[in-house]
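Engineer: Predicted model and sequence follow; I will ask about them next.
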Amino acid sequence: MVETAGFLERPDGAKLAWRRIEGEGPTVVWLGGFRSDMAGTKAQALADWAASAGRPYVRFDYFGHGESEGDFAHGTITRWREDALAVLDKLVMGQAVLVGSSMGGWLSCLTAAAIPDRIHSLVLIAPAPDFTEKLMAPEMTPADRAALEEAGVWWRPSEYGDPYPISRNLLEDGARWSILPGPVNLDMPVRILQGGADPDVPWRHALELAQAIHGEDVVFTLIKDGDHRLSRPQDIARLIAAIEEVLASPR
């Protein structure tokens, strides 16, 4: 199958980059993580799988991410949720399987709650619901909070590269979209893959999401030696197996 690409223009004029593969059945839609993009290892592995399996697949970059337009520092959970909904509306026919990684797991839950009839199932990798409020904000020192109050931005250190900007608007907006401790009113198949050695999303945080989801068809898989990215060959194999399992579930 040939992958096509393009840009989806949002009402404010900003353009979102996307790539799509045609196929049969529900469309698998990739929702990446915070500061990641659709060219990452897992997103590309799913493109390869979709092309060989004849499954429809869409991946895209949020506002301020990857090939999409916009200033990352101006992004919010509200904005990125709207990006996901726009992609579902304009690029996906019928039902979708949302595959959300880290922040994409949170956005997948928010998207599914907004349009449940369009969502076949969820496959979440190290999901990070409420991460701005429950995982990120607690890291801040008094000096960080003072800088945020004065300048409206905190430059957060990263193990993956240079420090990056966290705006006061992102933190305040994220708190408005909090879904834990639940209940999370989703009634569709959900599969969660979580690394036991994840330094960014504690496995108990992801388990709290699994327990908060209203539906009964929820399976939580703890990969004891897995990190946050879960991009090793064996992790990719588990991810594809989880997608194939939910695709076999009637909706």
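Structural biologist: Now that the structure is in, tell me what you want to look at.
Engineer: okay, CA-based contacts and neighbour counts for the rest of this
Structural biologist: OK.
Engineer: now the strands: where do they sit in the chain?
Structural biologist: Using DSSP state E, the strands of the chain run over 3-9, 15-21, 27-31, 57-60, 96-101, 119-125, 153-158, 161-167, 190-195, 218-223.
Engineer: So for the first one, what gets flagged as buried?
Structural biologist: If I follow you right, that is strand 3-9. For strand 3-9, burial by neighbour count (16 or more other C-alpha atoms under 10 Å) applies to F7, L8.
Engineer: Looks like E3 contacts R20 (just checking).
Structural biologist: Yes: with contact defined as C-alpha atoms under 8 Å, E3 counts as touching R20 (5.4 Å).
Engineer: Count the residues that sit near the closest residue to L171 other than its chain neighbours.
Structural biologist: Distances taken as C-alpha to C-alpha, 6 or more residues apart in numbering place T132 nearest to L171, at 5.5 Å, with adjacent residues excluded. By other C-alpha atoms under 10 Å, the residues close to T132 number 21.
Engineer: For T132, give its distance to R20.
Structural biologist: 30 Å (C-alpha to C-alpha, to the nearest Å).
Engineer: swap in P163?
Structural biologist: 32 Å.
Engineer: More neighbours: the two, which one.
Structural biologist: The neighbour comparison of P163 against R20 (other C-alpha under 10 Å) goes to R20, with 23 against 12.
Engineer: hang on, that one packs against A51?
Structural biologist: No: applying C-alpha under 8 Å, one finds R20 not in contact with A51, separated by 10.1 Å.
Engineer: what's around I115, how many residues?
Structural biologist: Neighbours around I115, by other C-alpha under 10 Å: 11.
Engineer: Please apply the same query to the one 3 residues further on.
Structural biologist: Counted with other C-alpha under 10 Å, residues neighbouring R118 total 19.
Engineer: can you tell me how far the residue lying closest to it once chain neighbours are set aside sits from A51?
Structural biologist: Counting by C-alpha to C-alpha, 6+ apart, R118 lies nearest to Q95, which is 4.6 Å off, once chain neighbours are set aside. Separation of Q95 from A51 (C-alpha to C-alpha): 19 Å.
Engineer: try this one side by side with the last:
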Amino acid sequence: MSDPDFLITKHGTRIAYHRTKGAGPGVVFLGGFMSDMEGSKALALEEQARRAGRAFVRFDYQGHGQSSGKFADGTIGLWLKDALAVIDRLTTGPQILVGSSMGGWIALLAAKARRARVKALVGIAAAPDFTLWHWDALSDEERNTILTEGRLLVPSDYGPDPYVFTRALFEDGWRNRVNHAPIHLHIPVRLIQGTADPDVPWQTAISIADNLTGEDVEVVLVPGGDHRLSRDVDLKRLVRVVGTLAEEI
């Protein structure tokens, strides 16, 4: 594993990233909540980009992976700023955003903020507005802990470190919600979603598709697929979907 390069943003994050130079349209991978850029989906897309001679960027948000800052200080709005800095300063020309879980939320927000640059979007178990679901699922005691202490630690099924849910994350998530009304994007969107995902109900992909105002929207339901969608067959599907969009653009 090679050492990353770093991008110093105007808002203070030192973003770790790997960039593959090549032709357009480029691809930017946006990871999930408490994930990093070393996951199998990001690496599979990077390998595809190298084979195709296509530009590609993967990166870590603040408090994730090798980037600066503490995870608990992060919010959707801050991580969106990280993503926009990457798009603005590390890419040129048309881009395809590929967002995994929380990254799907940030990809939707980034696509709306950079309409002239983002020409397609792929969501993998996309989880827009997930902070709203989590708040509703909390007990009264857990909500009180967040309101009085500012944070709540929740065990994770995906690693030894617990999830950190802060009051700032919930409040900022409300301000940045996107799947509560029409999503005015008129670009190709592909939503890949497992039907056995324990974290993001498959109906979420349908609701996103229903809210998108563009006509070129497809939902790919994976029977028995989990949240990670990182099996060999899942990675091949992802590479195929992204590759087809790139050829069409």
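Structural biologist: Perfect, I can see it now. Note that this is a predicted model, so its numbers are computed, not measured.
Engineer: Send over the TM-score of the superposed chains.
Structural biologist: For this chain pair, the superposition-based TM-score is 0.96 by TM-score structural alignment, normalised by the length of the second structure; 247 aligned residues with a C-alpha RMSD of 1.3 Å.
Engineer: coming back round to it: the residue nearest to R118 of the first structure against I119, yeah?
Structural biologist: Yes: using C-alpha under 8 Å, Q95 of the first structure makes contact with I119 at a distance of 5.3 Å.
Engineer: neighbour count winner among the two?
Structural biologist: Just comparing Q95 of the first structure and I119: by other C-alpha under 10 Å the higher neighbour count belongs to I119, 25 against 18.
Engineer: Now do the contacts for the residue nearest the centre of the second structure.
Structural biologist: Nearest residue to the geometric centre of the second structure (C-alpha atoms, centre = their mean): G103, 0.9 Å. If you count contacts by C-alpha atoms under 8 Å, 6 or more residues apart in numbering, G103 of the second structure has them with L30, G31, G32, F33, G123, A126, A127.
Engineer: Just name the closest of those residues to V242 of the second structure, please.
Structural biologist: Nearest to V242 of the second structure among those: G123, at 10.5 Å, using C-alpha to C-alpha.
Engineer: Now do the same for that closest one: its match in the first structure.
Structural biologist: In the first structure, the residue matched to G123 of the second structure (TM-score structural alignment) is L124.
Engineer: How many residues are close by its match?
Structural biologist: 29.
Engineer: That one and P189 touch, don't they?
Structural biologist: No: judged on C-alpha under 8 Å, L124 of the first structure makes no contact with P189 at a distance of 11.0 Å.
Engineer: can you list residues touching both of those two?
Structural biologist: By C-alpha under 8 Å, 6+ apart, no residue touches both L124 of the first structure and P189.
Engineer: Just tell me what G31 of the second structure corresponds to in the first structure.
Structural biologist: Aligned by TM-score structural alignment, G31 of the second structure pairs with G32 of the first structure.
Engineer: Please look at G25 of the first structure and Y57 and confirm they touch.
Structural biologist: No: with contact defined as C-alpha under 8 Å, G25 of the first structure does not count as touching Y57 (10.0 Å).
Engineer: quick one, which of these two is more surrounded?
Structural biologist: Y57 (28 against 15).
Engineer: In this structure that one contacts A45, no?
Structural biologist: No: Y57 of the first structure lies out of contact with A45 (C-alpha under 8 Å); the separation is 11.4 Å.
Engineer: so how far is L209 of the first structure from the residue nearest to R118 of the first structure?
Structural biologist: Distance of Q95 of the first structure to L209 of the first structure, given as C-alpha to C-alpha: 23 Å.
Engineer: for M140 of the first structure, same thing?
Structural biologist: Per C-alpha to C-alpha, M140 of the first structure is found 24 Å from L209 of the first structure.
Engineer: and if you look at K90 of the first structure?
Structural biologist: 29 Å.
Engineer: more neighbours, the two?
Structural biologist: Applying other C-alpha under 10 Å to K90 of the first structure and L209 shows that L209 carries more neighbours, namely 23 against 9.
Engineer: Distance of the residue nearest to that one when sequence neighbours are not counted relative to H205 of the first structure?
Structural biologist: Counting by C-alpha to C-alpha, 6+ apart, L180 is the residue found nearest to L209 of the first structure once chain neighbours are left out, at 7.0 Å. According to C-alpha to C-alpha, L180 of the first structure and H205 of the first structure sit 9 Å apart.
Engineer: for G66 of the first structure, same thing?
Structural biologist: 27 Å.
Engineer: same question, A126 of the first structure
Structural biologist: 9 Å.
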